[in-house]
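In: below is the structure, and that's it, no one-letter string:
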């Protein structure tokens, strides 16, 4: 991605974001791509290349705590509704004209969901990859979520949230950085299943295991991803886990009226059928709140926008054209 296309945009709460922005040319629509963990705007380079060639505008921020964006250590600043407001500020700061479509992956999908709840009028449609749309969780605690997942799926699924929200997690991650990144980039069932249980992540890192890279990720791409994340720093990005491990996520969600839960705009859901954590069934009940829903299934694990990039880009193109 061309470094000259990045701009620094300051939000209403005085947070500076590093944002890749290409204006729309042949199309009127601008696409907002929102990444998750452990990532940066570079994660979307396949989509940026594809859609800018078609004339779409693209906005791709380094999200809060990542890349060239500010990295506050106060986890309360990472509440999903606050970050959603930041993205609207970015759009206004860039003076973007024309229709907007927000597309999110991983934690980015959570933020896009909050955009759909509190800024639905600003967007023409919403896209969710791997992580489907979820209504605000105003009631279930982390412990309750863990127990329910164990009952339904035989695993705790999100046990790794516990480790990543610990104050000293950063020390072990930095000591075993290559193992940490290889685990998340490779996303193999064997390794992911181990960290899905509470208490599983720490012993995994201590073994210093190095999962082989998947064939859809070139060594150069993996090197770039690792260098960006290491260079920009890891500690602040762990605040995304402190939000959901604490009561803050429920407190933030409780402020959203229930009448805002339904998304009355077109929604695209790219289901990653081989995602060992974000099991598609988790999102079925919330997807009922998206009556204008388009679902596409991919034989892919978590990083569907890398693994099935050509198929996904084609499907998104068709969906956007139908809008």
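Out: Alright, I've got the coordinates. Keep in mind that this is a model prediction, so the values were computed, not measured.
In: only C-alpha atoms for contact and neighbour calcs from this point on.
Out: Will do.
In: show me where the protein has its strands.
Out: 6-10, 16-22, 30-34, 57-61, 100-105, 125-129, 267-272, 293-298 (DSSP state E).
In: between the ones you listed, which one is closest to residue 230.
Out: Taking C-alpha to C-alpha, strand 16-22 is the member of the strands of the chain nearest to residue 230, at 16.7 Å.
In: what's the angle from the closest one to strand 57-61?
Out: With axes from the mean of the first three to the mean of the last three C-alpha atoms, to 10 degrees defining the directions, strand 16-22 sits at 160 degrees from strand 57-61.
In: re the thing from before, nearest to residue 147, out of the strands of the chain?
Out: Here strand 267-272 is closest among the strands of the chain (C-alpha to C-alpha), at 23.4 Å.
In: also this one, for the comparison:
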């Protein structure tokens, strides 16, 4: 991680930790749950060597960025506003956006609300999810998969935190990052984060040093900040009513793994393959499905993802 500069930026009323390296056009990386700026370590090093300024924040509620106490401080309007303010602080008009998981959700709304700020978007794992005016998202997920679907289990304040506490934070992080089970994530009754053998060796793409780094930050902050994103899904649905039916008109490349639990649930595969995704995102230029790759593809298939990012943004 040599050469990566860490600093704190005031954005939208909070202090945000940012890691960056390189000079040139800005590539802005947004991480997911339960991750940090560190999730982009491979891409930061590679793209900074290719003539780009790689910038990766800890999002609101994560790592060394402030975590407001109230659940309502984590709506999509707060999260996007943080990133708009961060872009402004970088003193550039536009950035290349690369985002994964919850970062990808923020990325889609950023492209929807402020397309003037985004040159092109490389989205990992989570496609654009158009607003269904007839049903709130958590209600729809509960009807489809029941109360033990992970997003439904995350809704009650404190409950998931207590379940995660049944394991060490290191084991929770390890279990989530190394999960390769396709289909909807249904949490076992024993509690969140208890779905694997503690003695199972780490995959080649995730070192003990990586796990230790994540665990050190989440031991300090807990998981509440990240879980609060899920607790605002129905409120976000209300807040984004004015954008019902609006298309995303930024150039996009979408990358997912064929074992990704997002790709293999909620009808996502059909949505992507049927042409509905392209209809909602008319400037979608390419969909890449990586064989044998699960949800955390920016880490599991780091070099391949980096090459796809570079090939796409290099066109602009």
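Out: Nice, thanks for sending it over. The structure presented is a predicted model; accordingly, all values stated were derived computationally and were not measured.
In: TM-score of the superposition?
Out: Superposed pair, TM-score by TM-score structural alignment, normalised by the length of structure 2: 0.87. Supporting alignment: 304 aligned residues with a C-alpha RMSD of 2.5 Å.
In: returning to what we had before: make a markdown table out of the strands of structure 1 and add distance to residue 209 of structure 1 and mean neighbour count.
Out: Supplementary listing: the strands of structure 1 in a markdown table, determined by distance: least, C-alpha to C-alpha, whole Å; neighbours: other C-alpha atoms under 10 Å:
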| stretch | distance to residue 209 of structure 1 | mean neighbour count |
| --- | --- | --- |
| strand 6-10 | 36 | 18 |
| strand 16-22 | 33 | 22 |
| strand 30-34 | 30 | 26 |
| strand 57-61 | 32 | 25 |
| strand 100-105 | 26 | 24 |
| strand 125-129 | 28 | 25 |
| strand 267-272 | 25 | 25 |
| strand 293-298 | 28 | 15 |
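In: redo the ones you listed as JSON lines? Include distance to residue 149 of structure 1.
Out: Conversion of those to JSON lines gives the following (distance: least, C-alpha to C-alpha, whole Å):
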{"stretch": "strand 6-10", "distance to residue 149 of structure 1": "39"}
{"stretch": "strand 16-22", "distance to residue 149 of structure 1": "35"}
{"stretch": "strand 30-34", "distance to residue 149 of structure 1": "26"}
{"stretch": "strand 57-61", "distance to residue 149 of structure 1": "32"}
{"stretch": "strand 100-105", "distance to residue 149 of structure 1": "21"}
{"stretch": "strand 125-129", "distance to residue 149 of structure 1": "21"}
{"stretch": "strand 267-272", "distance to residue 149 of structure 1": "18"}
{"stretch": "strand 293-298", "distance to residue 149 of structure 1": "22"}
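In: which of these sits closest to residue 205 of structure 1?
Out: For the strands of structure 1, the distance to residue 205 of structure 1 is smallest for strand 100-105, at 24.8 Å, taking C-alpha to C-alpha.
In: from the contact counts, what lies against the closest one?
Out: With contacts taken as 3 or more C-alpha pairs under 8 Å, 6 or more residues apart in numbering; DSSP states H and E, strand 100-105 of structure 1 sits against strand 30-34, helix 107-118, strand 125-129.
In: equivalent range in structure 2 for the longest one?
Out: Counterpart in structure 2 of helix 107-118 of structure 1, with TM-score structural alignment as the criterion, is residues 102-113.
In: the matching stretch vs structure 1, mean deviation?
Out: Superposed on structure 1, stretch 102-113 of structure 2 shows a mean distance to its aligned partners of 0.4 Å (mean C-alpha distance after the TM-score superposition for structure 1).
In: if we can go back for a sec, for the helices and strands packed on strand 100-105 of structure 1, which one sits closest to residue 221 of structure 1?
Out: Checking these against residue 221 of structure 1 by C-alpha to C-alpha gives strand 30-34 as the closest, at 18.6 Å.
In: out of the strands of structure 1, flag the one nearest residue 163 of structure 1.
Out: The minimum distance between residue 163 of structure 1 and the strands of structure 1 falls on strand 100-105, with 21.4 Å, by C-alpha to C-alpha.
In: so the aligned partner of residue 297 of structure 2 in structure 1 versus residue 273 of structure 1, what's the distance?
Out: Alignment note: residue 297 of structure 2 maps to residue 304 in structure 1; criterion TM-score structural alignment. For residue 304 of structure 1, the distance to residue 273 of structure 1 equals 9 Å [C-alpha to C-alpha, to the nearest Å].
In: among these two, which residue is more densely surrounded?
Out: Set residue 304 of structure 1 next to residue 273 and count neighbours by other C-alpha atoms under 10 Å: residue 304 wins out with 22 against 18.
In: state the distance from that one to residue 170 of structure 1.
Out: To residue 170 of structure 1, residue 304 of structure 1 is 27 Å away according to C-alpha to C-alpha.
In: equivalent analysis for residue 46 of structure 1, please.
Out: From residue 46 of structure 1 to residue 170 of structure 1 the distance is 30 Å (C-alpha to C-alpha).
In: and those two? Which one has more around it.
Out: Per other C-alpha under 10 Å, whichever of residue 46 of structure 1 and residue 170 has more neighbours is residue 170, with 19 against 15.
In: looking at the helices and strands packed on strand 100-105 of structure 1, spot the one closest to residue 280 of structure 1.
Out: Among those, strand 125-129 comes nearest to residue 280 of structure 1, with 10.5 Å by C-alpha to C-alpha.
In: for the closest one, packing partners?
Out: Judged by 3+ C-alpha pairs under 8 Å, 6+ apart, the packing partners of strand 125-129 of structure 1 are strand 100-105, helix 107-118, strand 267-272.
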